[in-house]
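Trainee: with the sequence up front, the predicted model follows.
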Amino acid sequence: MSNSFNAQSTLNVAGQDYEIFKLDAVPNSARLPYSLKILLENLLRHEDGVTVTREDIDYFSHWNPQAEPDKEIQYRPARVLMQDFTGVPAVVDLAAMRDAMRELGGDPSRINPLQPAELVIDHSVQVDYFGSDQAFAKNAELEFERNQERYNFLKWGQQAFDGFKVVPPDTGIVHQINVEYLSRVVFAKSLAGHTQAYFDTCVGTDSHTTMVNGIGVLGWGVGGIEAEASMLGQPVSMLVPKVVGFKLTGTLNAGVTATDLVLTIVEQLRKHGVVGKFVEFYGPALASLPMGERNTIANMGPEYGATCGLFPIDQVTLDYLRLTGRDAQQLALVEAYCKAQGVWHTADAPEAAYSETLELDLGTVVPSLAGPKRPQDRVALRDLASHFPAALAALKAERQLPNKGPATVVLDGQTVEIGDGSIVVAAITSCTNTSNPSVLIGAGLVAQKAVARGLTAAPWVKTAFGPGSMAVTRYLDRAGLTEPLKALGFHNVGYGCTVCIGNTGPLPEPVSQAIAEQDLCAVSILSGNRNFEGRVHAEVRMNYLASPPLVVAYAIAGRIDLDPYRDPLAVDAQGQPVYLQDIWPTPDEINAVIAECVTPDEFTAAYANVFAGDDRWQSLAAATSQTYDWPADSTYIQEPPYFKGMSLAVAPVTDISGARCLALLGDSITTDHISPAGSIKPNSPAGQYLISLGVEPKDFNSLGSRRGNHEVMMRGTFANIRLRNLMAPGTEGGVTLHQPSGDTLSIYEAAMRYQAENTPVIVIAGKEYGSGSSRDWAAKGPRLLGVRAVIAESYERIHRSNLIGMGILPLQFLSGDTPAALGLNGTEIFDIVDLNGGEAKQVTVRVTAADGSVKTFMARVRIDTPNEVDYYRHGGILQYVLRKLAA
């Protein structure tokens, strides 16, 4: 290793010496934003003259905040974080790479994580049971029944791969466990004869990895493909980004929650535009901004579009680490290291040099929700009653839904009426808010006050509470708030993401039938971070994000179209109206409970045996072989075909000729639209495949749980019920027109016919293609369907990277060009020429219409870095890594 700036030094903390690389060795580094200081330290520590040079480091000494990003660096995060939906296919790929390494004549054990990799099983539990004390146990039992093959596989991976740890199911949500337990903030690693200290950094296979930014850890979501490469020692190739400084001033008013604050920030940053940028929060409000609020804001980085939303390390950080049970030596190291590096934040710290700045006075934030289908569509609570009718009318017009009126249903012997605007799902769910004691204690106090007035949840509401970690259960129990929540139906349904990712489970049959018969626009209200169409539940068309206390209040009301400032939520046992303000707790009430009941004891007890698992996990039998013995009859885990027939030689990149359009899509196509997710319908290609193997529909489980089986996943790609393919007007779902026959087929069936005809396919889309969660199957699925290129007006960062990681060419229309402006309708033949071995910056797209006429347009190649060129040339990032290791 090189040390061009003489940055190597020694730091003594409580009698322990640590090797560190001092930032102040680089001229002008003090003015850098905190996030860039972390990148700089990373380069200082990994300077080798090849992947990291003196010039790379010196770039930061004259960093121009206003310049457009053009400097590529090779960044090595300290660890990789995974959840099971995205983690299972990552481990599947590693297992397949071991087989491929053996086929290429190499040593399979070389395929092994070189960076610590931690996987939390939190995405598999579904809310089949709710509203009872047995809900958690029954949901957990079903989870193990459905996922035993996956869990056996993960236990094999835990013993087969060094440096790979698994947090078993029914323990907590990945991002909450990350901030409460896994994160080090400052890492200490034993090397030959000494211990090195450095900033804790991570990449994760979930876009909400950004939550860890709240405690000062630089981390963001990547696709499983990038995460696998990082585990295998490959650096993350990135451009040094612009950094947006977001100044926070003032204090929140009484009655305003962290959720209201983050929805306001999401709206403001989306309007400003921060895609591809780092965001850092600073300003006088930080000193009094609790960690719960910081974590909430950091969590929703993907919703405001930033790569990260970072908070500095300060006394609030240290107090949180102490609260959550970190040991004394770790606390001392965090404080001493940050002070030695000049990154310890204080109220009088000078402002960094930012590319752009924004400001928010916390005193201007008002109670809010977001919906009905995007997290950035904030609605002030006082405006919701007037907002909803317009949103409902717009949705009905867009979907051409008739006005059939309300439906009368019988639930548990009670006759009730539900209609448009009826809330059928109310869920306290998702790490966004379950990691924040203030809003959970607030929800418990709302429930306590409501129960004291004799109120109950509306009978047609499916209620759910996913606590996020066992520590939450412990402090709510200690505060005496668990029973009031249960009295309103908010029983613990499982320690997992549940409703926020669509694991909502079935609605009560009478409710489901009424929605279908009357074409009702039913509503969900949840404390999550995503409310895209079709995500929460296939039968629920409108979804609103809200704070946990508001979720409880609206569960009582049972409908979204009321004015909570004027209309009562319900009538109490004495026939008196109960208004929102009657049951809303004061800040003093919330803070008193937090001070008494949220203590280090609750966290240390919750995490004492976090990797052990329950009896079900411990009883799972797992193989101990170096390579995985793929079970031929498994419908969950199958060896993927990415490396079949692969050789050490790299085939030359060729132009794409004679391609057909598989789908012509509009704006804001999310990874939810592309990637297989949610339930499996019996009449879908994935459902028909499982039925052909003897799997009954009751045992289908979710698409997400079957991410380790490429046969299921490729059949579920582009199959979202809300996808609208403009090639097939009047349809909704995964439907397309095969060309030139004009036959109406599922997208999967059309793709297979094109493959049989040896015809490559492309996808054409509008703005923000691939927004949403970082889902590797949103790239893997199209690759297996034969998609060679995507041409879009713009991309979200992670998805563009994932396309390249799977060998798919991302092209972007030039400014002013759109599919409509170019007259594209999907019936044409497309030739993409002048690729120049993958190194071209622009290509020519030649379009031959059905009548034989030809036109051309230019498209920008969105392969942005030299490393990405290498990945594309090799057919994907995993092939690149495998060839490098095998050679």
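Mentor: That came through, no problem.
Trainee: only C-alpha atoms for contact and neighbour calcs from this point on.
Mentor: OK.
Trainee: does residue 179 touch residue 217 like I think?
Mentor: No: at 9.2 Å, residue 179 does not count as touching residue 217 under the criterion of CA atoms under 8 Å.
Trainee: neighbour count winner among these two?
Mentor: residue 217 (26 against 23; other CA atoms under 10 Å).
Trainee: tell me the contacts of that one?
Mentor: 183, 185, 199, 200, 201, 202, 310 (CA atoms under 8 Å, 6 or more residues apart in numbering).
Trainee: change it to 10 Å
Mentor: By CA atoms under 10 Å, 6 or more residues apart in numbering, the contact list for residue 217 reads 35, 38, 179, 183-186, 199-202, 210-211, 308, 310-313.
Trainee: before we move on, what about residue 764?
Mentor: 661-666, 725, 789-793, 811-813, 818-819, 824-826.
Trainee: surely residue 297 is in a strand?
Mentor: No: the assignment for residue 297 is helix, going by DSSP: H, G, I helix; E, B strand; the rest coil, so no strand is present there.
Trainee: state the helix or strand in which the nearest residue to it once chain neighbours are set aside lies.
Mentor: The shortest distance from residue 297 to any non-neighbouring residue, by CA to CA, 6 or more residues apart in numbering, is to residue 262 (5.2 Å). Using DSSP states H and E, residue 262 sits in helix 258-272.
Trainee: spit out the contact partners of the residue most central in space within the chain.
Mentor: Nearest to the mean C-alpha position of the chain, by CA atoms, centre = their mean, lies residue 207 at 3.2 Å. Going by CA under 10 Å, 6+ apart, residue 207 touches 219-223, 299-303, 307-308, 772-775, 798.
Trainee: need the buried ones from those residues selected in ChimeraX.
Mentor: This is the ChimeraX syntax for the buried subset of those, where burial follows 16 or more other CA atoms under 10 Å:
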select :219,220,221,222,223,299,300,301,302,303,307,308,772,773,774,775,798
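Trainee: distance from the centroid: which residue in the protein tops it?
Mentor: residue 574 (45.7 Å).
Trainee: related to what we said a few turns ago, intersection of neighbour lists for residue 179 and residue 217?
Mentor: With CA under 10 Å, 6+ apart, residue 179 and residue 217 have common neighbours 185, 211.
Trainee: for residue 353, helix, strand, or coil?
Mentor: Residue 353 is classified as coil under three-state DSSP.
Trainee: quick check, it in contact with residue 37.
Mentor: No: checked against CA atoms under 10 Å, the pair residue 353 and residue 37 is beyond contact range at 11.8 Å.
Trainee: try it against this one:
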Amino acid sequence: MADSFATRARLDVNGKSYTYSSLPKLGERFDIAHLPYSMKILLENLLRHEDGVTVNADHIEAVAKWDAARQPDTEIAFMPARVVLQDFTGVPCVVDLAAMRDAVTRLGGRPEQINPQIPSELVIDHSIQVDVFGRADALDLNGKIEFERNKERYGFLRWGQKAFENFKVVPPNTGIVHQVNLENLARVVMARELSDGNGGNELWAFPDTVFGTDSHTTMINGIGVLGWGVGGIEAEAAMLGQPSSMLIPQVVGFRLSGKMPEGATATDLVLTVTQMLRKHGVVGKFVEFYGDGLAHLPLADRATIGNMAPEYGATCGIFPVDAEALSYLRLSGRSEEQIALVEAYARAQGLWHEPDQPEASYSATLELDLGQVKPSLAGPKRPQDRVLLEDVKANFNENLGPLVAKRNGGQDQQVEGFREEGGAQPQAGALAAKPVSRIILDDGEHELADGSVVIAAITSCTNTSNPAVMLGAGLLARNAAAKGLKAAPWVKTSLGPGSLVVTDYLKKAGLLDELEKLGFYLVGYGCTTCIGNSGPLPEEVSKGIAENDLAVAAVLSGNRNFEGRIHAEVKMNYLASPPLVVAYAIAGTVDIDLTNEPLGHDSDGQPVYLRDIWPSNKEIGDTIAATVGPELFAQNYADVFKGDNRWNAIASPEGDLYEWDEASTYIKNPPYFDGMTMDVGGIDDVHGARVLGLFGDSITTDHISPAGNIKQDSPAGKFLVSRGVQPADFNSYGSRRGNDDVMVRGTFANIRIKNLFFGGEEGGNTLYFGKEPPEKMPIYDAAMKYQADGVPLVVFAGKEYGTGSSRDWAAKGTNLLGVKAVIAESFERIHRSNLVGMGVLPLQFRDGENAQSHGLDGSETIDVTGLDDGKARAATVVARKAGGEEKRFEVDVLLLTPKEVEYFRHGGLLHYVLRQLAAKQNA
């Protein structure tokens, strides 16, 4: 380990002596006092990992001399201190590691070479579904169903926990990964024995930094931990000790001032921040929060803001370590020894924040007076589309037209043709009278109409970590129940807390019973509705929706509301605070102005308004003080990795190599390494490709990567039936991410995706041009025909391609379909990286250009030339129509660093790692 700038120093805390890379010592050579907090974390990371090869003195100097105004152009290597995974993305990670053990053995290596080199913890939180709701035994029944559905996956993870070093699993029914990370796993400052370079070890202290296989890993930024979401491919590389290449980022400062007003919640704040930052443009940038407003912002509110970084597009949204961070560590049951280390290290490194300290230099600065925050929702299909509570009714009606245009005899229009922008769209002609479906439920006949709320879910990491909004929801439920109000009978209500701690403080406050009175029974501890695990709607409700093709709504306290994500039958989805979720469950519709219209009527028939039952900020604060304490965290995390009887009863194999079951439809040895040798390929031009998909803007990883339920008549459903799986046992796509046969069949198969081959028609279809006339068929079927023909494929898309969750299968499935390049107007950061990691070339249109501007309709054959084995920063696309007409245009090659070029030559990041390890063993 090199130390070019002589920064190695000692820190004595709690009777222990720690080695650390001293930023103040570096500050004797460079003026680093003005650097943002996050940039100092990057700087320390480089100092500690300097080896003269991956990290050298020039890299350190580049960050030390960081120019806030400079566009990113300098590559550095970042190595996180640990990795955190959730089970939907974690299972395929462990599958890949198991496959790599097989592959490295074939290449002459040893299985034990494939082991996480840094602490890697997986939290099982994505498999619970809301099958049962609205009853006291919902938690137990959903848990039984979960274990029955997923016992094969869970057995595989138990094998992984035994077979791999530095790998731990937090079993089901513990909490959501990001909340467990915040409440228990995060160290803030790490203490670890590291090599001293002379054959021995020494105890080091360094910042806790983390990669997570979920984009909302950024929630941990709220407590000063630098981390962000990555694809499973990049996470696996980090686990295997590989650095992550990145460009030195710009850092946007966000100054907070003032104090939150009465009636406003952390959810309202984060939706406001999200809208502001999306408008400003922070994709690929760090965002850092500071200002005197931090003094009035509890840690839970900070975590809520950090959580939504993917929604405002930033790599991270970080807060500094300060007295509030220490208070939270103490509240959440961390040891006094650890708290003392965090404070001493932060102060010694100049990472400690005081309210009156000088401001850092930032690439740009935004400001928000917290006192101006107003009650808000976001929707109906993007988290950045904030809507004031008073405007929700109008927003619903403005967005209704395109959703019901076909029903009204019109055409399903795209207002701008090629684009699919967010926000309100004009009405598609005059709407006919809104139809009503009459349904019979247990308590009698009811009417469903456009805007009826059929799902009201308190769910997801964004809000369920926050006592203010969770207890606020309980207090509102208490006040509503006291007036005789109930949830509308057609609403599927659910309560999915982020951890066991939340349930305990709701019980302690006497509010869990109050939520149950309104139908919000505990359904499980996991992401549930926010990731599409909302479960089936009651049969009568489903029939009522289908009868008149109703545009019904979901209201949830989540962070994602993309099309087709929440439920296949729900066309409009609004994000809201937990108290507003309860309010809309009572109202039963989003076609209402809750600021002026009554929610319902009390037992005397008098109207009850939202303002009548909304708890005050003081009441919420007093309830938090009386109920939330360290003892709740201590008792719930005492044996966090142990699991219950169901978990410990699951059978799992033994041995260093996994015994693959050829009959399994859950876990399968993937084909990525089939036929792999030690020979490295090149980056070749693409010739004679066909267009698999022609897409508009905001194609999310939900659109690309399979998620949610598997339809029986889909390619994946037909495959499962052919393997003897009954439709009732299909489970979800997410639960089957360990089987490539299922996942590749679901790639680009989202019910809401719109391939512009067919105008505005929804569904994962394409045209196969291998015959005349071209044949319409599912994208998977066409891709397999093209593969049989030996024809490569490309995808065209608009802006923000790959936005959303960090799903590695959005890249893996694209690769397995035979797609060689994706040509888009812009890419979201994680998905672009994942495409590179799987050997799919990301190409970007020049400003102002897209497929439409070049007159492309998808019938063309495509060449991509001039790649020059990855040396070229631009390439030429030649599109040939059937009549011989050619269109040529330049695109940018988004292999952004030399390391990415190297990965691509190897066929992908994992192939690169495998060859490096095998070469080391064979040397």
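Mentor: Received, thanks. The model shown is predicted, which means the values in this text are computed figures rather than measured ones.
Trainee: quick TM-score on the pair, please.
Mentor: Here the TM-score for the pair of chains, by TM-score structural alignment, normalised by the length of structure 1, is 0.99; 887 aligned residues with a CA RMSD of 1.0 Å.
Trainee: circling back: excluding chain neighbours, what is closest to the aligned partner of the residue nearest to the centre of structure 1 in structure 2?
Mentor: The equivalent of residue 207 of structure 1 in structure 2 is residue 215 (alignment by TM-score structural alignment). Spatial nearest neighbour of residue 215 of structure 2, chain neighbours left out: residue 229 (3.9 Å); criterion: CA to CA, 6+ apart.
Trainee: I'd say residue 511 of structure 2 and residue 518 touch.
Mentor: No: using CA under 10 Å, residue 511 of structure 2 is not in contact with residue 518, being 11.3 Å away.
Trainee: overlap in contacts, these two.
Mentor: In contact with both residue 511 of structure 2 and residue 518: 477, 478, using CA under 10 Å, 6+ apart.
Trainee: which part of structure 1 matches stretch 351-362 of structure 2?
Mentor: Using TM-score structural alignment, stretch 351-362 of structure 2 pairs with 343-354 in structure 1.
Trainee: surely the residue farthest from the centre of structure 1 meets residue 453?
Mentor: Yes: using CA under 10 Å, residue 574 of structure 1 is in contact with residue 453, at 8.5 Å.
Trainee: which parts of the stretch 551-700 of structure 1 are strands?
Mentor: Taking DSSP state E, counting those that start in this stretch, the strands of the stretch 551-700 of structure 1 run over residues 570-571, 577-578, 656-664.
Trainee: out of the ones you listed, which gets nearest to residue 43 of structure 1?
Mentor: strand 656-664 (38.2 Å; CA to CA).
Trainee: which bit of structure 2 covers the closest one?
Mentor: Going by TM-score structural alignment: strand 656-664 of structure 1 matches residues 686-694.
Trainee: for the helix or strand where residue 882 of structure 1 lies, packing partners?
Mentor: Following DSSP H and E, one finds residue 882 of structure 1 within helix 877-886. With contacts taken as 3 or more CA pairs under 10 Å, 6 or more residues apart in numbering; DSSP states H and E, helix 877-886 of structure 1 sits against helix 84-103, helix 224-231, helix 797-805, helix 866-873.
Trainee: so the longest one versus helix 224-231, what angle?
Mentor: Here helix 84-103 of structure 1 runs at 60 degrees with respect to helix 224-231, directions being taken by axes from the mean of the first three to the mean of the last three CA atoms, to 10 degrees.
Trainee: whereabouts in structure 2 does helix 84-103 of structure 1 align?
Mentor: Counting by TM-score structural alignment, helix 84-103 of structure 1 pairs with residues 87-106 of structure 2.
Trainee: ranges for the strands of the stretch 401-550 of structure 2?
Mentor: 436-441, 444-449, 453-458, 492-495.
Trainee: would you list these in TSV and tack on distance to residue 724 of structure 2 and mean neighbour count?
Mentor: Output for the strands of the stretch 401-550 of structure 2, formatted as TSV (distance: least, CA to CA, whole Å; neighbours: other CA atoms under 10 Å):
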stretch	distance to residue 724 of structure 2	mean neighbour count
strand 436-441	35	16
strand 444-449	38	15
strand 453-458	33	29
strand 492-495	32	29
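Trainee: output the ones you listed as a markdown table; include the columns distance to residue 611 of structure 2.
Mentor: Formatted as a markdown table, these follow (distance: least, CA to CA, whole Å):
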| stretch | distance to residue 611 of structure 2 |
| --- | --- |
| strand 436-441 | 30 |
| strand 444-449 | 26 |
| strand 453-458 | 20 |
| strand 492-495 | 22 |
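Trainee: out of these, which comes closest to residue 580 of structure 2?
Mentor: Closest among those, using CA to CA: strand 453-458, at 9.4 Å.
Trainee: what helices or strands is that closest one leaning on?
Mentor: Applying 3+ CA pairs under 10 Å, 6+ apart, one finds that strand 453-458 of structure 2 contacts strand 492-495, helix 539-547, strand 553-556, strand 572-575, helix 578-587.
Trainee: how much does the second one stray from structure 1?
Mentor: Spelled out, it's helix 539-547 of structure 2. When structure 1 is superposed, helix 539-547 of structure 2 averages 0.7 Å from its matched positions, counting by mean CA distance after the TM-score superposition for structure 1.
Trainee: in structure 1, which residue range corresponds to that helix?
Mentor: Using TM-score structural alignment, helix 539-547 of structure 2 pairs with 509-517 in structure 1.
Trainee: so which bits of that stretch are buried?
Mentor: 511, 512, 514, 515.
Trainee: straight-line length of stretch 410-430 of structure 1, end to end?
Mentor: Terminal residues of stretch 410-430 of structure 1 are spaced 31 Å apart (CA to CA, to the nearest Å).
Trainee: sorry, back to before: by how many degrees do the helix holding residue 262 of structure 1 and helix 548-557 diverge?
Mentor: Using the same axes, to 10 degrees: helix 258-272 of structure 1 against helix 548-557 is 110 degrees.
Trainee: can you pull the buried residues of helix 258-272 of structure 1?
Mentor: 258-270.
Trainee: ditto for stretch 482-502 of structure 2
Mentor: 483-502.
Trainee: coming back round to it: in helices only, show me the contacts of residue 217 of structure 1.
Mentor: 35, 38 (DSSP state H).
Trainee: the contacts of residue 217 of structure 1 in strands, which ones?
Mentor: Judged by DSSP state E, the contacts of residue 217 of structure 1 include 186, 199, 201, 202, 308, 310 as members of strands.
Trainee: can you redo the strands of the stretch 551-700 of structure 1 as CSV with mean neighbour count and distance to residue 154 of structure 1?
Mentor: Listed next are the strands of the stretch 551-700 of structure 1 as CSV, based on neighbours: other CA atoms under 10 Å; distance: least, CA to CA, whole Å:
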stretch, mean neighbour count, distance to residue 154 of structure 1
strand 570-571, 20, 48
strand 577-578, 16, 50
strand 656-664, 22, 35
